[in-house]
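Colleague: Sharing a model that was predicted from the sequence below.
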Amino acid sequence: MRYTAFTISNFKGIQKLKLDLDSDPASKIFTLVGLNESGKTTIMEALSFFYENIRDVNESALMLHPSGIIDRHSLIPKNRKDNFTDSTEIEAKVELEKDDIRKLEESLKANGFLSENIDTCMTISFECKFENSSFLERTIYWDSDIYGKEKTKRKKENLEVKHKAWNPAYEVFIKMLPPIIYYPNFLFDFPDVIYLENSDNEGKEQAFYRRLLQDVLDSLNNDLNLQTHVIERAKSNKPQDREALISVLNKMGSKITKLVFSDNLSVFRTDTKNQSIIVSYPELNVERRLRYVQLQLKDGEDSYYIRERSLGFRWFFTFLLFTQFRVQRSQGNSNLVFLFDEPASNLHQAAQQRLVHALEELTKSSVSVIYSTHSHHLINPYWLESAFIVRNKGLEYDEDGLDSFEPTNIEVQRYRAFISQYPNQYTYYQPILDVLEYRPSNLEAAADVVMVEGKNDFYTLSYFQEVILKNKKRINLLPGSGSGTLDPVIRLYYAWGRKFIVLLDSDAEGKKQKTRYQNLFNGIIRNRLFEFEDINTSWPNYAMEKLFDPKDLLKIQRLAFPDTEKFSKKLFNTAIQENLINKTYVPLESRTIENFQEVLSFLSDSLTKA
């Protein structure tokens, strides 16, 4: 089961907002982009509050930071607090998978209802009703289309709420609902000790970290549990139990070490060959009569508590533990949704960029991520199609620069729709940089780039050099917003003294723009402006898709759209983006491979000489 959309109404500063996650191309990572006070955190709180109210079980009890909304009256929009007779409502649309349908069918059959058709799209929502700004009640609605009949009857009809099979089916549905886990930050005070048994006066932090230890045990895939294989062995005086316990603790430490210092994640820049995470043998706190373990960083001959390490280390350590091991939890739905509010925004830009890669690794499992940011370092160009611009319309200013004094009104807009409002922008990235009010510093160096006509050329060349050819030395690509839109960025790169070249199609429009650029920039553009026919004289009138063998065009398209019979440029470009996002390798014809090798080699050599 997966969420496809959320609709939020009358939630703090949100009047009405729809967050559509059914992206095209399909993605597991969704970025909320906006400045401070734009409303990103409010959206995160709403999604977390939704799950807390729908599940209403122990999941939120094991969260260090649930939505934080205790008083429901805080949901009332500030401009309506005087007399709010209305409802706060959050609705989720979900799409069921085959296994979800099977579980519902089994529950219905066990309760006397033979289902013939279960719609794969359902909605679940709740509303908090208020009258005169006083909370009245919370109501949950499940909108499902289940068609069938009673075992003993012939008449077929939709399952109704009053039927005895309704509540059991609803309970099955709720248990399958993907957990939504909210982390406003990862700068936690990681405890020096984790108690293995609960006590009457402990805070929720100890229960959370104890559950984390069980998640680590689950990741070992050996049916280990904290009670039997750690606590009971720690209490035993048998030598064989001590030996077995030491083996478990060593494996836990080794597993955490491999994750935290993984070359693939590469979140730490220091030499980590002599570093490891150790899980100590359980000791007894005599006063509390409770056993505990410690997680420490062993660096050479010295050991350190996690709290004694740098801010960056503590941030990434907790991020990796709280996410990667949570995926391993043996019970419950594996299709998790993580909410990260401004992740790593207080860390160095290199750490932020490494986090982008860590998020990509996280979503290789059955996990989705929604994260907010106002940092351009946390924007991955490959994820822009699933990015949303968040704006608070109540903070707009009139033409005199004065506050418009409008009520807070948080809105989201897909980046694809947002850039259509900026037809004269010279690169595909520019609108998002404008939203973030980004300006390069005087010390910031611009990378050497190959400028291409638009995003589709960008995604296609990126796909080949990263996924198909796996080039170790990759060229930086800068997409324009059309073949004739590169004038400003050419001027900028020339003024900055950075190397650049331009690649255009060999069609009529490409040749027209090539002549215009040559006339406009004269000597500046000499030996920097190319079309496909300059790469290979047998490529006249070529655009990017002509580099493909015709068999490959449909093969790539069918990965994302398996039912299509004919090539569609729009669907093909969507499939390329999806394959790039998911790093999906496709075996291609030798002609296609050779063509793109020739293009990328030419661009690399030409950029070096520019």
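Modeller: Sure, I can see it.
Colleague: okay, CA-based contacts and neighbour counts for the rest of this
Modeller: OK.
Colleague: For the closest residue to V279 other than its chain neighbours, which residues are in contact?
Modeller: Nearest residue to V279 in three dimensions, chain neighbours excluded: L295, at 4.9 Å (Cα to Cα, 6 or more residues apart in numbering). Neighbouring residues of L295 by Cα atoms under 8 Å, 6 or more residues apart in numbering: 192-193, 277-280, 305-306.
Colleague: what do you get if the cut-off is 7 Å, keeping everything else the same?
Modeller: L295 makes contacts with 277-280, as judged by Cα atoms under 7 Å, 6 or more residues apart in numbering.
Colleague: Most neighbours among those, which one is it?
Modeller: I277 (24 neighbours; other Cα atoms under 10 Å).
Colleague: Could you pull up the residues touching that one?
Modeller: I277 neighbours (Cα under 7 Å, 6+ apart): 253, 256-257, 295-298.
Colleague: quick one: which of the residues you listed is nearest to R558?
Modeller: Comparing these against R558 with Cα to Cα places I256 closest, at 39.4 Å.
Colleague: helices or strands next to the helix or strand hosting that closest one in the packing?
Modeller: Taking DSSP states H and E as the definition, I256 sits inside helix 239-260. Applying 3 or more Cα pairs under 7 Å, 6 or more residues apart in numbering; DSSP states H and E, one finds that helix 239-260 contacts helix 232-235, strand 275-279.
Colleague: Looks like K18 contacts I8 (just checking).
Modeller: Yes. Using Cα atoms under 7 Å, K18 is in contact with I8, at 6.4 Å.
Colleague: who has more neighbours, these two?
Modeller: The neighbour count for K18 versus I8, taken as other Cα under 10 Å, is higher for I8 (21 against 16).
Colleague: Against that first model, consider the following:
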Amino acid sequence: MRLKHVTVSKYKSFLTAQDVEIEEGVTRLVGKNESGKTAFLEALAKFNYFDPKDERFSFDKTRDYPRNELKPYEQKNPENDHKVIICVFELENDLLESIKNDVGDNVFTQKTITISRQYNGTLVYLDLKVNQLAFNKHFLSKYTVPTEKQSTLEKSATLNDLYESLSVDADLKSIANTLKETYIDKAFPKWSNSLEGYIAKVFISPNIPEFWYFDEYFMLPPQISLNKFQNKKIDVNFTQEQYDISSALFSLAGVDVSKLITDNNHEAFISELEATSNSITDQFLEYWSTNSNLEIQFEIQTVPNDKLLNIRIRNTKHRVTLPLKNRSKGFVWFFSFLVWFSRIESHENVIILLDEPGLNLHADAQNDLLRYIDEKLAPHYQVIYTTHSPFMIDSTKLHEVRTVYDSNDAKIGSLISDALEEKDSATLFPLQAALGYDIAQNLYISPKNLLVEGVADLVYLTLISDRLRVLGKNYLDDDITIVPVGGLDKVATFISLLRGNKLKVSCLLDTFTDQKGKARMKDLIQEKIIKDNKVIFFDEFTSPINPSEIEDMFLPEEYIALFNAEFSEFADINVGEISPNYSVIQQINKIIGVKRFNHYRPANYLSKNPQIIESLSDITLNKFSEAFERINKALK
């Protein structure tokens, strides 16, 4: 089962219900400190924590319900049954096939299932539905039932009704007992529909993903008192989190602490610990470019009434060792994370929650951690992490970002939205910074910006604007900067982020052929992030060609001449092969048999041959002149 959607409400700072779409791989929550990022991860962890005995990850209305609303809630809701978190899961095909093989075709056909966790701890299945009649037919087909009774039995409304009908007939009582033992007795008790209860208990419940949570508090302590560990003496110097991470280390190494305490020969135990640490260190150094000369070492120190395990870090280059606490927090965090992660590494049905991962890491090391998440974790697990660092955001994956913002409204609380919908400039800052490198490589941002798909658009528009200026026709205003965003799918993101800096933005775009991209643009317009009249498409000037691209602004013979002159590797295309009613790019692709050629090369050829620009037809120039008039007006 994969998590698809989460709704959280009435939990700490989340005063109103917040709906969050979850990515199949990595979902990245970005927001300022105290915005509610950690609260969201906590609520998720408490939905189904991997260690059910850990009371820190169970809901408590006194601790978790919004404080200002707690008393009215307690008075109106003594059952404490508020659905604090609702998760929508997608069932994978193997699980659906197992259910079908058990209960029959067309009995349970849902691709998704919605489950909530209440403040009282109860899991509630909100939308589980079955086709009882299809089950009856499937079940009875396994047995010999008199024809005159078959029809009546198949119409039974529930498993219990079917059982009662079978039980009253002595000849069918054994079938009734099989039904009861196989399905009714194995269903969740007190379910009004036993078949739903059976599917929920036998198939859904065991496959609900567990949530695994890690933050900076789960750090390996530099020194572990073995007596405190064995007796689980939790105090300010040995916290519950330190106990948990220490337990993970001993478990991973296969070390029996009670034997370690009583045995006077510690070498075998140290050997096991170091073998484990070496294995983790090798894995960790693959994603730790900062310093490859570090390794973990252990030593046992005997003190009165106790033994201490000291953890030290050796620098093999400088040949010195220091206590763990004297090394960088970033190194200790990363190593501790790998130790803690070892507890669940063998489990596939786990969703990983990371709160501010790599907070103490240098920018390069954060990039290493980001690479580790994307390359090592995401292929096997869903990962949800929080950050306010631009170095923990991949600018090519901004669609995976959700922003968390504290509205400061006592009735609304924290808000979660897609990055495109966020309006708070401080919340957007990490995303804008993450885009900085891409922007620096491609463009200069000005107060007025015209977004286009790629560099070819920039070249064409610049060259033809200059030609139109000479001819005294409409050209692109001098204070407008053309911004190639690197692909049509990035346009919506750039619009949102540039708007966050209060810049004027318009765009001149190819016709959307991807429905998802079209929907994202429509959402921006509906959210009033950009006005409808500032989104301009080439097909407004190229009728009857639709969909169209900038190349369709030229007469077919003009663009084919550019293509033939630039691409010697392809046979020349006869303009007679090109219909003036359809996109020239799509037709060229079909003729040359490739999905996409380099659109920049014909534009570059045009820039090197100014005489071609001077020979462009009035029809072509007038199309561009009309487009520039629209753009200038949109950015006034």
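Modeller: On my side now, so go ahead. This is a predicted model, so every value here is computed, not measured.
Colleague: Structural similarity score between the chains, please.
Modeller: The TM-score (TM-score structural alignment, normalised by the length of structure 1) is 0.57; 448 aligned residues with a Cα RMSD of 5.4 Å.
Colleague: before we move on, the earlier item: how about JSON lines for the helices and strands packed on helix 239-260 of structure 1, with distance to Y141 of structure 1 added?
Modeller: Formatted as JSON lines, those follow (distance: least, Cα to Cα, whole Å):
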{"stretch": "helix 232-235", "distance to Y141 of structure 1": "44"}
{"stretch": "strand 275-279", "distance to Y141 of structure 1": "46"}
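Colleague: To S481 of structure 1, which of these lies closest?
Modeller: Ranking these by proximity to S481 of structure 1 (Cα to Cα) places strand 275-279 first, at 47.2 Å.
Colleague: Mean distance of the closest one to its aligned residues in structure 2, please.
Modeller: Its aligned residues in structure 2 lie a mean 3.2 Å from strand 275-279 of structure 1 after superposition (mean Cα distance after the TM-score superposition for structure 1).
Colleague: Can you point out the buried residues in stretch 558-567 of structure 2?
Modeller: Neighbour-count burial for stretch 558-567 of structure 2, counted by 16 or more other Cα atoms under 10 Å, picks out 558-564, 566.
Colleague: Validate this expectation: F190 of structure 1 resides in a helix.
Modeller: No. Going by DSSP: H, G, I helix; E, B strand; the rest coil, the assignment for F190 of structure 1 is coil, not a helix.
Colleague: aligned partner of I410 of structure 1 in structure 2?
Modeller: Mapped onto structure 2 by TM-score structural alignment, I410 of structure 1 lines up with S414.
Colleague: So that match sits against K12, correct?
Modeller: No. Contact criterion Cα under 7 Å: S414 of structure 2 and K12 do not qualify, at 9.1 Å.
Colleague: The aligned residue in structure 2 for V193 of structure 1: how many residues sit nearby?
Modeller: Structural alignment (TM-score structural alignment) places V193 of structure 1 against I224 in structure 2. Around I224 of structure 2 sit 20 other residues, with neighbours defined as other Cα under 10 Å.
Colleague: Ok, L75 of structure 1 next?
Modeller: L75 of structure 1 - counted by other Cα under 10 Å - has 19 other residues nearby.
Colleague: ok, and the closest non-adjacent residue to it?
Modeller: Among residues not flanking L75 of structure 1 along the chain, K12 sits closest, at 4.8 Å (Cα to Cα, 6+ apart).
Colleague: can you pull the contacts of that neighbour?
Modeller: Counted by Cα under 7 Å, 6+ apart, K12 of structure 1 has contacts 75-77.
Colleague: quick check, nearest of those residues to L284 of structure 1?
Modeller: L75 (45.2 Å).
Colleague: corresponding residue for the closest one in structure 2?
Modeller: Matched by TM-score structural alignment, L75 of structure 1 corresponds to D64 in structure 2.
Colleague: Kindly provide the distance from its match to T403 of structure 2.
Modeller: Distance, D64 of structure 2 to T403 of structure 2, using Cα to Cα, to the nearest Å: 22 Å.
Colleague: How about L458 of structure 2?
Modeller: L458 of structure 2 sits 31 Å away from T403 of structure 2, taking Cα to Cα as the criterion.
Colleague: what's T427 of structure 2 in contact with, if anything?
Modeller: Contacts of T427 of structure 2 by Cα under 7 Å, 6+ apart are 31-32, 405.
Colleague: what secondary structure does it sit in?
Modeller: helix.
Colleague: Same question for K376 of structure 2.
Modeller: Applying three-state DSSP: K376 of structure 2 is helix.
Colleague: That one - how many residues pack around it?
Modeller: By the criterion of other Cα under 10 Å, K376 of structure 2 has 12 neighbours.
Colleague: same check, this time on D241 of structure 1
Modeller: 17.
Colleague: distance of the residue lying closest to it once chain neighbours are set aside from I194 of structure 1?
Modeller: Excluding the flanking residues, the one nearest D241 of structure 1 by Cα to Cα, 6+ apart is R233, at 5.2 Å. For R233 of structure 1, the distance to I194 of structure 1 (Cα to Cα) stands at 17 Å.
Colleague: ditto for I180 of structure 1
Modeller: Taking Cα to Cα, one finds I180 of structure 1 at 25 Å from I194 of structure 1.
Colleague: Please, which helix or strand holds the match of V193 of structure 1?
Modeller: Assigned by DSSP H and E, I224 of structure 2 falls in strand 223-225.
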